[in-house]
Structure formats: structure tokens, C-alpha cells
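Asks: can't give you the sequence, but here's the structure:
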């Protein structure tokens, strides 16, 4: 979005700074929302507390359905809920004129993908042990094990590309689409686009959270597979 005004350009005109500026901004927004939700806790929630509690309960429900038990869902709630908020606010901030989505940069999407990749393997090894965990890469048949193991390794490595490039590609495309709309008709045409891009921001956050839960379920619940 080089042709459009960005508030970050008033400080330093640099791609790296633009990314760092907007990532820091969404971090501050998340901290502010969390602070607002917990500042005056009420038995009957209202306002920001109500929204955040609904979000947390939704993530817990997703985790319970995917992982099979509430205990595991609560265990991985901090990771999944935080990723969801980072992705959503990272997507949504680019809709506001003068700002750019940090999720339209591979710096953030690849970092999130690597965090998920490393963490679910760590949890799989911690829950099942090194031998048992990597043994399930070989499949149920010993005859096919030499073929299945490298396929599984490639499959797991491809998840890094899938997670990072799916989010990066979609949000980069959304930013370019919005840029074109703002350039052609800055006052009328973008209005329907804002609703569509907001929906996409929510959808991409949901997909990233769901895939994280699916990968965690595949790593820690080997016996059920």
C-alpha cells in the first residue's frame, strides 16, 4: 500500500518499521482490551467483559470439540486465544485508512506458524515420549513404514507453509483490494468492502485457531488415532 497514506510514514518511511509499528500497535490494543475486560469484573458481565468472556467461551468450546476434553481445551486456551486475537486485530487494523495489516507481512505469519509448529511437536513429545510420538509417523503398517515416515515429515513441514502463506496471501489480497477501492472511489465504493473485509478478518482468525487445535489434537491424542 505504498500509494496510500500511512501514519507510520510520519515517523520513519521503512517497510520494517511499518511492520514493527503496526505489530506493536495491535499488541497494545490487545493489552488494552484485556485490561478493560478485567478492570471491573462483574458476576453478570457487560460491555467489554461480556465480549471477551463470550470469545473465551467460544475458544473453549472449539477446543473441547477438537481435542475431546475440557481439560486439554483449558490447557491450550492461552495459546489459541492469544493467536486468535493477534490474527484478528492484525487483520482488522488494515481496514482503517492510515494503517496497514501486520498480517500482510510474512514476518508475522511465518512467526506464528513456527510457534504453532514447534509447540505442538513439543507437546506431542512431552505427552507421548520421543519414540512413541515419532512412531505414529510410520502409520499402522510396518510394511508401509519406510514410505509413510518421509511422507509424514513432508506433510508436517508443509503445515508451516500452509499456515503462514494462507494468512499472508489472504490479508495481502484484502489490503490490495481495499487500496484499489480507495483509489477509484474513496467515499462510496469502499463502504460494502469494509463489511466484507471485517468478515474475512474474523474468518481468517477462526481458521488459524482451528488449525492450531487440530494440529495439537493430532500430536497429543495419538492413541485415539
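Replies: Nice, thanks for sending it over. What you see is a predicted model; the values in this text were computed from it and never measured.
Asks: okay, CA-based contacts and neighbour counts for the rest of this
Replies: Fine.
Asks: Residue 123 versus residue 221, what's the distance?
Replies: For residue 221, the distance to residue 123 (CA to CA, to the nearest Å) stands at 10 Å.
Asks: Repeat that for residue 163.
Replies: Here residue 163 is placed at a distance of 19 Å from residue 123 (CA to CA).
Asks: ok, now residue 111?
Replies: For residue 111, the distance to residue 123 equals 18 Å [CA to CA].
Asks: These two - which one has more neighbours?
Replies: Comparing residue 111 with residue 123 by other CA atoms under 10 Å, the one with more neighbours is residue 123, at 16 against 13.
Asks: and after the strand or helix carrying residue 134, which helix or strand comes next?
Replies: Secondary structure from DSSP states H and E places residue 134 in helix 130-135. Counting by DSSP H and E, the next helix or strand C-terminal to helix 130-135 is helix 145-184.
Asks: Downstream of that next one, the next helix or strand is which one?
Replies: Read in the C-terminal direction, the helix or strand following helix 145-184 is helix 190-220, with elements assigned using DSSP H and E.
Asks: other SSEs contacting that following helix?
Replies: For helix 190-220, the elements it packs on are helix 47-67, helix 77-92, helix 106-128, helix 145-184, judged by 3 or more CA pairs under 8 Å, 6 or more residues apart in numbering; DSSP states H and E.
Asks: Against that first model, consider the following:
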């Protein structure tokens, strides 16, 4: 008999209980989502309840993060759209960060109920602590929310669909649609026009790929990190605590930042009209010519 077995790896979240009356199954990732929301509400309650002119403690940390995200938003979208796009990106950042950080809390993925089916397979009896062949018969009550592909795809859909809605509202239906179905290029009846039309169709594929990219990047990194922590906690417990937990903290913050960053980029691209870069370049060229003319006049006068 083995002293300990490697943890059972399952992509789909496990159902831990069902809400009576409405017969709604609750998975361990959904339960962790609720915990993340409660943690966020409590954090921002304690961060904003005093409102000191000289912030300290949790208020200081919250204001520093808010200022960092606002500066990031302004650097990507400009001051014109920064305050409009900031709430969505900041919400993604804080929710993903808290959800990811819960992965290193003791009890997550390690406390739960016993799968009787797995116990019967190995002929073991239920006990308070599982060990031996029955050591991986645990159904954890709490599993990081971002290890659920349903959640990451939902957030990716919100980001991409919101960007499209903002694009239609800002540019108008015709201008925004021309990014993807460039009929003007097709009506040129030339190779260049056909290429422009084909590039527009590629943009449609690009929009779909953004959903997959956002969802699978976040899911893959956090799910893999959970497995690495579980495996190395079994093989080398001391090494796992010293090396992999700080590394997971770093990955948790990076993944939250990347998701918020890409959301801001997608929103900015959505409000950028077709041919904006050419117009912007012409304006800059005109300004440079005017400045050169003024400089030449000043030299002549002098």
C-alpha cells in the first residue's frame, strides 16, 4: 500500500452541495467565487470607511493600486477614455487577483468531503485524515475560481463584447462595421482593395481568438499552478513552501495585470476608427511643417 498518492486532477469543478428548493448545484469553484466577492467587499469597506487625508495601512495599499491602474488606463487609452474604461479593467484586476491568491491559503484544495466512490475502488474506510491508497479521494470544498474554464470564458466574453459595444457606440454602426467588412476596399476592384477586404475578415477571426486567448491563458496558468503546488507539496513539502508559493503569488498578480491590460487594449482598439492612424499621421506632418515654417521665418528675421 502506498503511503500517499498524487492528487486527483480533474478539469471540471466538483459539485459540493445543492441549494434546496431551487435544486441549484453549487460547485467548489462557484463557492470560491462567492468567497472572493465577500473578501473584496470587506477589503474595500475597511479601505474606504475612514478616508484619511494621509492614507495608511489598507487604505494606502488600496489607493496605490487604484492610482497604478488609473495611470495604466491613461497611458493606454488616453485621458479621454481612461475614466470610462477604468471600472471594467479594475474590476477584472481585483477579482482575478483575489481569486488567484486564495490558491495559497491553507485549506484550499486540501479540505473537503470524501468521495465514497473512490473509497470503494480501493477498499478503504472513511476517516478524518485520508492517507494511503485513499489519499486522493478528497473532493475539495474550495477550489480557486479561475481554475474553472466557465468563469474565465465568461470574463473574456464580457471584455470582448463590451469592447464591441463601446466601438459601435463611439464610432457608429457604419464606421465600426467597416473594420471587419470593408466594402469600400472590395469596390475598388483592385488587388489592394481585395487585400483590405480580406484583412477585415481576418479581424473577425482575431476577435474570436481574443476570447480564447484571454480565457485559456488565465485558466491554464492558474490551473497548472494549483497542480504544481499539490504535487510538490507531496514530493518536497519544504521546497514547495519556500519556492513555489512565492512564485504562485507572482503568477497570480501577473495574470490579473495581463487580463486588465489586454482588456484596456481591446477597448482602445474598439474606439479607434478605420484610417485613424493615417489621419493622425497627416495631422502630425502638418504640425511639423508648420513648426518648420515658423522656425525658418524666425531665423530669417533674426
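Replies: Perfect, thanks for sending it. This one's a predicted model, so the numbers in the text were calculated from it and none came from an experiment.
Asks: List the residues that contact residue 41 of the first structure.
Replies: Contact criterion CA atoms under 8 Å, 6 or more residues apart in numbering gives residue 49 as the residues in contact with residue 41 of the first structure.
Asks: cool, residue 259 of the second structure as well?
Replies: With contacts taken as CA under 8 Å, 6+ apart, residue 259 of the second structure has the following neighbours: 92-93, 214, 218.
Asks: Tell me the residue in the first structure aligned with it.
Replies: Aligning on TM-score structural alignment places residue 259 of the second structure opposite residue 208 in the first structure.
Asks: for residue 160 of the second structure, same thing?
Replies: Residue 160 of the second structure maps onto residue 117 in the first structure when the alignment is built from TM-score structural alignment.
Asks: which residues does that match contact?
Replies: With contact taken as CA under 8 Å, 6+ apart, residue 117 of the first structure is in contact with 159-160.
Asks: The one 4 residues further on now?
Replies: Residue 121 of the first structure makes contact with residue 219 under the criterion CA under 8 Å, 6+ apart.
Asks: For it, give its distance to residue 4 of the first structure.
Replies: Residue 121 of the first structure sits 41 Å away from residue 4 of the first structure, going by CA to CA.
Asks: again with residue 174 of the first structure
Replies: Counting by CA to CA, the gap from residue 174 of the first structure to residue 4 of the first structure is 15 Å.
Asks: Those two: which is more packed in?
Replies: Here residue 174 of the first structure and residue 4 are compared on neighbour count by other CA under 10 Å; more neighbours surround residue 174, at 22 against 13.
Asks: Please pull up the equivalent of that one in the second structure.
Replies: Across the two structures, residue 174 of the first structure finds its equivalent in residue 225 of the second structure, going by TM-score structural alignment.
Asks: Surely residue 145 of the second structure touches residue 151?
Replies: Yes. The pair residue 145 of the second structure and residue 151 passes the contact test of CA atoms under 8 Å, sitting 7.2 Å apart.
Asks: Looking at those two, which has the bigger crowd around it?
Replies: Applying other CA under 10 Å to residue 145 of the second structure and residue 151 shows that residue 145 carries more neighbours, namely 31 against 17.
Asks: Pull the contacting residues for that one.
Replies: Contacts were defined as CA under 8 Å, 6+ apart; by that measure residue 145 of the second structure touches 29-30, 32-33, 99-100, 151.
Asks: Make a ChimeraX selection of whichever of those turn out to be buried.
Replies: Here is the ChimeraX command that picks out the buried ones among those, judged by 16 or more other CA atoms under 10 Å:
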select :29,30,32,33,99,100,151
